[in-house]
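[1] What follows is a protein structure lacking sequence information:
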């Protein structure tokens, strides 16, 4: 099986009717990466040449297959009347795209309610990034490129604070240290610090879980090894009166 025919397996988001904005973003980028976005938005017009038409139909079928595999089964049945990828794309947008205000409300609610829970720092941050990217997409629909860039710059500080406040209580100490810096650290700097702290806490927890009897045994072994080395250094050779070797190994 070639890479294009199985590419739908790589899509991480499935349309379930409530997540159109996120699905549209992921699926659009995916098809762009395959060089077939024209079949999705309708800009790849139907050719008249027979050979070109065969190629067009093949690419159209590829995009439809990817689309069918990226939506839930209850949505697939409603797509049977359509014969082109662009028709399906337009239909899904008309049916499932919510108003900007409703989408914004849902995304903001998800960001507010989302916390680290039992996830590690890396997994927690990855989901938070997805929520932020959806927030940016909604906010940037009616913005110029320059305006969107300025808005994203202003959001970095807010998102750094959001990230810190949603972490578990065990990160309280380093969180306070980062927030009290004279210069506000960048989000990637904060993430790196939290990953290091997570490693340190994991190592500390492992050490603390070792039974005291094992710790005592290791300490006793270390003491015996040290005493043995010292004893060897204190052996005096009767041939040369030097310390550290015996007569049998005397260099003289």
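    Structure's in. What do you need? Computed from a predicted model, the values in this text were never measured in an experiment.
[2] CA atoms for contacts and neighbours, from now on please.
    OK.
[3] and stretch 77-95, how far apart are its ends?
    14 Å (Cα to Cα, to the nearest Å).
[4] Actually, stretch 205-213.
    End-to-end distance for stretch 205-213, by Cα to Cα: 17 Å.
[5] Kindly report the same for stretch 201-214.
    Note: stretch 201-214 ends 21 Å apart using Cα to Cα.
[6] so how far is that stretch off the chain centroid?
    Remark: stretch 201-214 is offset 29 Å from the chain centroid, using Cα atoms, centre = their mean, to the nearest Å.
[7] now do stretch 53-68
    With Cα atoms, centre = their mean, you get 31 Å for stretch 53-68.
[8] How about that stretch, which residues are buried there?
    56, 59-68 (16 or more other Cα atoms under 10 Å).
[9] Format these as CSV; extra columns: secondary structure and distance to residue 88.
    Output for the buried residues of stretch 53-68, formatted as CSV (DSSP: H, G, I helix; E, B strand; the rest coil; distance: Cα to Cα, whole Å):
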residue, secondary structure, distance to residue 88
56, helix, 16
59, helix, 14
60, helix, 11
61, helix, 12
62, helix, 13
63, helix, 10
64, helix, 8
65, helix, 11
66, helix, 12
67, helix, 8
68, helix, 10
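[10] Take this one as well and set it beside the first:
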């Protein structure tokens, strides 16, 4: 089902194909199922925001825009800590362990 969320499985559009009606029905059933799963997994206030979207991939993209955060501050601090780490009087094993912890 992840293909519906990721956008790999798109809504059939070629009505000239032999199995169009069946493919469209399958897509709509699965897409609706996934949207229902997502709505049942979020609070009602968030679910209301999702009602305007027609596909599971649109819902997922909306949630991703709202809740995915890049953590540049943490990454920056980690890079500073790694650059600042020096062996000094530590053994190789202690230094390796300190670097691995970072």
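    Perfect, I can see it now. Just so it is clear, the structure is predicted and the values come from calculations on it, not from any experiment.
[11] Just give me the closest of the buried residues of stretch 53-68 of structure 1 to residue 92 of structure 1.
    Using Cα to Cα, residue 67 comes nearest to residue 92 of structure 1 of those, at 10.4 Å.
[12] Kindly state which residue of structure 2 is aligned to the closest one.
    Structural alignment places residue 67 of structure 1 opposite residue 38 in structure 2 (criterion: TM-score structural alignment).
[13] how close does that match sit to residue 10 of structure 2?
    Note on residue 38 of structure 2: its distance to residue 10 of structure 2, by Cα to Cα, is 18 Å.
[14] Could you list every helix and strand that the strand or helix carrying residue 151 of structure 1 packs against?
    Residue 151 of structure 1 is part of helix 145-165 when elements are defined by DSSP states H and E. Secondary-structure packing of helix 145-165 of structure 1 (3 or more Cα pairs under 8 Å, 6 or more residues apart in numbering; DSSP states H and E): helix 121-139, helix 187-208.
[15] just the ones you listed: most buried one?
    Greatest average neighbour count among those goes to helix 121-139 (a mean of 16), per mean count of other Cα atoms under 10 Å.
[16] Which residue range of structure 2 does that one align onto?
    Counting by TM-score structural alignment, helix 121-139 of structure 1 lines up with no residues of structure 2.
[17] That helix to helix 145-165, inter-axis angle?
    Orientation of helix 121-139 of structure 1 against helix 145-165 (axes from the mean of the first three to the mean of the last three Cα atoms, to 10 degrees) gives an angle of 150 degrees.
[18] Right, I'll call it a day here.
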